[in-house]
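**Q** Everything below, folded, please.
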Amino acid sequence: MRELESRILGHDERLRGRAAPEQAPPRRPSGTVTFGIAQVAHSASGWATHRAAAAPMARLDQLVRAAADRHGGHVFATDDESVGVAFHRADDAAAWAARLQRAAAGERRPDGAEPGVRIGLHSGESEEVATGYVGAAVDMAARIAAAGHGGQTLASGATAGLLDRSDLHDLGWFCLDGAPGDQRIVQIGAGEYAPIRLTGIRRGHLPLRVGRLIGRDGDLRAASDALARSSVVTLVGPGGIGKTQLALAAARTAAAGHGWDGWLIELAEIASSADVPRAVADVLGVAQRPGHTLTQSIVAVLRSRPALLLIDNCEHVIDGAAELVQAIVAGCSQVRVLATARERLAVTGEQVLVVGPLDPAAGAELFHARALAADRTYDARAHHRYVEEICRRLDGIPLAVELAAARTISHRPVDLVARLDDRLRVTGGRRTGAARHRTLRAAVQWSYDLLTPAERTLFQRLSVFNAPFDLSAAEAVADEQDVDDLLGDLVERSMVTVAFGPFGRRFRLLETMRQFAAEHLREHGHTDLAAGRHARWCLREVTHIHRLLTGPSEIEGVARLGDLWANLRAAVTWACAAADPRLADALVRPVVTELPLRGAAGDRRLGRAHPGHDAGGGPGKPGCACLLARLDRRAPHPERQPGGLPPRGGPVRRTGPAAEPLCASVRIRRRRGPAAVPAGRRGRSTPPG
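**A** Take a look at the predicted model:
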């Protein structure tokens, strides 16, 4: 069919001009021709069995020829049951069929019944012989006519794509004997008829579901509800988050519930926005109409057709996808569009749904299911603790979880946990699926390649943040002046996530994204530049937190320190590794009395790693950095309530081994200068020097 449609597009110049409908062409049609076959319905039981049938058949032949003469048709075949007519233009063939149906409606069979003419139209390459036409196109028109009922005119998808009419009624896709693949059939004109006599109907081209969609019940309901309310729904999220599988499940549910034809249009393999209409037309079986753009032809075909288009992977051709979707929803009231992209389409009436990571329980369930599929001896219960840690550190990204689970053939989950410092390597790859989804790195690279140079630079710089950060933090590490706009673009493109907390808007890179960005930052030789800026931003933050802790806003200071903790730890680590003991000292000093309250073991390490303490290598030596690298990552105080607030009932006082790091730190401060404070006064840290 696609080859046939491409030939239709290359039809000779006669398709471009519109001959006067009342004038016959000087010669019979050639090249791409629209064939019309008119058959007498139930001829064997009505007309053909009566001797008197010759007169009515002669009358029908007269009607066919008269209508053909008025619409530029060439009668090339006639027998006792049917008449064949060839036309230069599909619109002329449709007009001929309508005139013939009106004329035949007034004729009577010998038994008093209406003759009931059924007509089939099909457009294709002509095969001319001396007596007329033969070949597949003629046979197709005859088969289509035979599938109809008296008074009904049917047309193939090839012909429908060439018609400029508003009375086309899509009947679906059918299997015709001798025809390659399924064929789209439309009815021309109004009228209620019994189902056409063809088998193998297919309502759309949505792939069958393979396996269960895990952890997306709420998202599936949200997408289905959105499709019921909005003409355009776009699922956005980073690569590997599971947009396509969620969209397919939502499309199946919505199509079945509303009786829509469902179609999957995959855009990943096209390279230009200009190719989007062709990708859609190829799937729908639409040929470009003479004098119309391909987009206009698609809209014309869909105008009277209840359908759901699932357009997958729009991000790299976002402008072309948005333009086509806008045209479809503006001209086709019965069509819904479900799109997936890494940013919104920004079209009228669009409902955007952000697809987030799986929660820990769903992530573990997905891991167990995929691991069991790879290895039937896999014991989910024995490995569950390690699997939860794997899913947590993979940020709940379904693609990453599935790829990691596939490695259980050669690695136990406990071994995978030990290797997760490099998430882009430990997840491995797979042989099937789109190339961008065979490895986690490929999924991220696909998104990264779509960024502008300025967006890539900022994305790389943001990799120095080990925890959520605000706009001022991003500005502190960036070169660009319009950081707010660039950061917004990265959020739009699903490269950076955003959330709102007690201190306002916070941005974050998923750990997979952060590692990928850090690799590119190193490749460009800008790691130390960005890390130095990050450390100086942390210094400003801890100085502010110190003022809060030593004033009436102590509770806010405690909460802000918890918010900063991971970034502070990274900054001190870099300062030690960079042999900058003054910076490391300045970072720790304002909050030194808070350290023991962040976990005895971890804070003992930080106390020893304080640049004023000899950590096995002297200030600024590798021993300091090694100790810092082992710092406990737990930010919340063990004795504080959720949310970073201290328990009621007064200051926290500690005795015994847990208090030792604080005492050690205070002794350090006393050796380096004044302003040490008693260890028993929680919340009072030494002032910055």
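**Q** Please count neighbours and contacts with C-alpha atoms only from this point.
**A** Noted.
**Q** State the number of residues packed around Gly349.
**A** Residues contacting Gly349 under the criterion other Cα atoms under 10 Å number 14.
**Q** so what's it up against?
**A** 230-232 (Cα atoms under 8 Å, 6 or more residues apart in numbering).
**Q** By neighbour count, which of those wins?
**A** Going through the contacts of Gly349 with other Cα under 10 Å as the criterion, the one with the most neighbours is Val232, at 26 neighbours.
**Q** follow-up on the earlier one: mind checking which of the contacts of Gly349 land in helices?
**A** Mapping these onto helices (DSSP state H) picks out no residues; all lie outside.
**Q** any idea which of these is closest to Ala141?
**A** For Ala141, the closest of those turns out to be Ser231, at 35.7 Å, with distances computed as Cα to Cα.
**Q** residue contacts, the closest residue to that closest one other than its chain neighbours?
**A** Setting aside the residues directly before and after it, Ser231 is nearest to Arg336 in space (Cα to Cα, 6 or more residues apart in numbering), at 4.8 Å. Each residue near Arg336 by Cα under 8 Å, 6+ apart is listed here: 227, 230-232, 307-309, 329.
**Q** One more sequence to fold, the one below, so I can look at both together:
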Amino acid sequence: MRTELPSGTVTFLFTDIAGSTRLLKDVGPEAYARELAVHRTILRAGFEEHGGVEVDTQGDAFFVAFGTAAGAVAAAGAGQRALHAGPIVVRMGLHTGAPSVTPEGYVGIDVHRGARIAALAHGGQVLMSAPTAALLEDEPLLDLGLHRLKDFDAPAQLFQLGAEQFPPVRTPGAVDLPTPITPFLGRERELFAAAALWLDRGSRVLTIVGPGGTGKTRFAIELARFLAEQADGGSVFVPLAPVRDPALVVPLIAERVGASGDSAGAIATRLGDRRTHVVLDNLEQLLPDAAKPLSELLSAAPSLHILATSREPLHVSGETEFDLQPMDEADAIALFLERAQAIRPEIADAAPVRELIHRLDRLPLAIELAAARVKLLGPEQLLERIGQRLDLLKGGRDADVRHATLRATIAWSYDLLVADEQLLFARLAIFRGGSTLADAERICDAEVETVGSLLDKSLLRRRTEPDGTDRFWMLETIGEFARECLAATGEEATLRRRQADQLIALADRAGTRAVIERPQRWDFDSIAPEIDNVRAVLEWAAITDPARGLHLAAWLEAYWVVRDPVEGTRWLGSLLERAPNADPILRAHAMRALGGVNDIFGRPDDAAPWYRQSLELFVEHGAGPQAAHGRFRIRVEHGDEGRRGSGVASDRRLPWGSPKRRSAARRVPGARTSCRKGRAGGRPGARARAGARERGESARSGLDLVGGRTAPLGRRDRAQARQPRRVSRACSPLTRAVARARRPAQRRLCCCRARRSCRVGRRRETGGPALGGDRDGTRPKPDRAVGRLPEAARSSPSDLGPGCVRRGRCRRRAPDGGAGGRSALAGHCARRLRRRAGARRAHR
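**A** Below you'll find the predicted structure:
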């Protein structure tokens, strides 16, 4: 389609869908959106074919300019014929004049006259003015006589294209709504959903609620325009942003509808029984005092319907709320590009634009303010300065004072809060990842009524987690303002300590710290929603209270191991460095956790010194069970004879302390392992299974290299050990990738009674395990643990790894631990198994 606007004598074609509201209600928003798209495609094809230029599109309406009246009539006729078989019917109006052409489009009375003519047509009907009819020669026209046009004093002579019979020309109510300068982009689905909601429920009040900057005013105007044909009494707009006295609301409505007085009775008399839509914009600063007079007005005037925009609902009878969410990503990007390209045409969709949209919470106001800055700062530079968004993003000279900056927009809502609400709003800023109501009550001393008020005022948002828990959170732009308010209160340190203690208690309940006294499930689902809050606390603690942060990081050991070893290594290492004077036992726990995280990430040489230091601290301070657990980890991960050059002492040289501690350590589950007598955890198999049943545990609870517990392998365990290893879904993608890359070699391993010696071999060669958990959230089981294998094992089925045993009977070691020794060992194992199989066959 051509893009240059015709000048001189121009014929305008206006189109609009007739009965759109009824069709939307009948077919639903999704089907209506599809039919609307088909309708647009058909009409645009006709416009282009006959030389039309699309000037503007509003909702389901077109404004098109043609250089000739004949081309405009041909396009209108072709469009009506093409749409005849579909569910959508369109009214059309034509008028010819000589408007002025400006960079923004056409200006002149002829534009308004053409729109008023189209508004009088019925669905499927094409009306035109006398000047347009005079320019046609062979078209069949029907003279309809003189009719009054809205806002025009003199009547106009109208003609109909074709001889089809239609009802008398429509005389709808007046539509007195603002006409925005910029087009309405996106949000069609929300528009249809809001219209369907209002019509289906038959409510008298529809309140569009949402935080500042979500575009409530513009959305309400478009919705009122979309529903205008339902309002035979007219649609009017009442701006209330400058008003501070609730007593003025009813008189302002009376003035806009043309009532003889400013009372509810005068308004009812003026409206009669004709349905009238009144848009009340920015009502929040007049609540709750304005709610009662509005309720009385609704009772006095049954034909009155109110469409309100507010940051909180009115809470009156017959009210329906529509929570306007931020724009979806596609619409938000289209809005930014539309506004930015008007200033810098070279701006295009790219990764920085998408990230900028995300950081601005997809708020229309923030997006428009950012687009206005691209003349000076490109998307990349805006991203670098996003931390200053509250003051960086500013509107033009004609912007409403409430929307001049993001700070002004949010401050408008904040200033309307009472003191208790302002205090809680600031305190809730500590929850970077949102919070449950219970956490808000425990940490911030929140009251249910105050939380509900902030939710009503759109400063808090609510979402429901998969487990059914409600979680309350803030948009990032609002959260940044709240953090400034929190810093001004001086309460952040106290609240952060409470939050840290709460998260430590959560880690205890979730079983993510290494507890060696009792088996416990890992409940990562309770940790995952809080991980952003964990990061916020650790960032604060790294500067203010490193010991408390170290406590939290160490207690999340299993979470770091399974979900994010990289982040766990970073936090544990940093906090250990920042808290050199922390409690020695706490530091020992953190060192052991750091060793475990490095180990699971495939860095055993980095893990070894941390294991050693942790063990020494536990022994030095009399923590016998913890020391035993440290010995256990080193034995399992590095073998009895240790790793040459790794700094890990052999099993016999590891510190044990006094004989009493040595005896106590032997009683700790998992303190010892044995392949020689078919034991794991130092217990015979049957006895251990009986003990497990007494404790209510599964006899297959397996070996936990993080928690330090073992359980014997029964017959079923050995059968499962022969199957290909499975990697837990609970593991991070990185851990799963490391594990699955070695599955083929895993299948070639012999079934080990306690699997310790197999891990020794794999560790000795590459030192890179990847240990997951079971799908039901339990601790890892020995038959599902995975690790790294030497390159030779991947290529040769005979290389089973050093120390691999069959039922605990093959105990020969490679003399030098080298590849040749391991190959010889593998051959020895295979020959021994063949001899035994032959002996059994001969005996039978």
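**Q** corresponding residues in the first structure for stretch 22-32 of the second structure?
**A** Per TM-score structural alignment, stretch 22-32 of the second structure has no counterpart in the first structure.
**Q** about what we covered before: trace the residue nearest to Ser231 of the first structure over to the second structure, please.
**A** With TM-score structural alignment as the matching criterion, the partner of Arg336 of the first structure in the second structure is His305.
**Q** is it true that Thr132 of the second structure touches Leu94?
**A** Yes: proximity of Thr132 of the second structure to Leu94 meets the contact threshold set by Cα atoms under 8 Å, at 6.9 Å.
**Q** re earlier: from the contacts of Gly349 of the first structure, which land in strands?
**A** Val232 (DSSP state E).
**Q** Do a quick rundown of the strands in the stretch 501-650 of the second structure.
**A** Using DSSP state E, counting those that start in this stretch, the stretch 501-650 of the second structure contains no strands.
**Q** Break down it into its helices, ranges please.
**A** Shown for the stretch 501-650 of the second structure, the helices assigned by DSSP state H, counting those that start in this stretch span residues 524-527, 531-544, 546-555, 557-563, 565-578, 584-600, 604-620, 624-638.
**Q** how about the most centrally placed residue in the first structure, secondary structure?
**A** Of all residues in the first structure, the one closest to the mean position by Cα atoms, centre = their mean is Thr340, 2.4 Å from it. Look at Thr340 of the first structure: counting by DSSP: H, G, I helix; E, B strand; the rest coil, its state is strand.
**Q** hmm, back to that, compared with the first structure, how much does the strand or helix carrying the match of Arg336 of the first structure deviate?
**A** Assignment of secondary structure by DSSP states H and E places His305 of the second structure within strand 304-310. Strand 304-310 of the second structure, aligned to the first structure and superposed, deviates on average by 1.1 Å (mean Cα distance after the TM-score superposition for the first structure).
**Q** continuing past that strand, what's the next helix or strand?
**A** In the C-terminal direction, the helix or strand that comes right after strand 304-310 of the second structure (DSSP H and E) is strand 319-323.
**Q** okay, that next one sits on what stretch of the first structure?
**A** Residues 350-354 of the first structure are matched to strand 319-323 of the second structure when aligned by TM-score structural alignment.
**Q** By how much does that stretch deviate from the second structure on average?
**A** Overall, stretch 350-354 of the first structure averages 0.7 Å from its counterpart (mean Cα distance after the TM-score superposition for the first structure).
**Q** List of residues touching that stretch?
**A** Identification of contacts with stretch 350-354 of the first structure by Cα under 8 Å, 6+ apart yields 223, 226, 230-237, 344.
**Q** Good, we can wrap up now.
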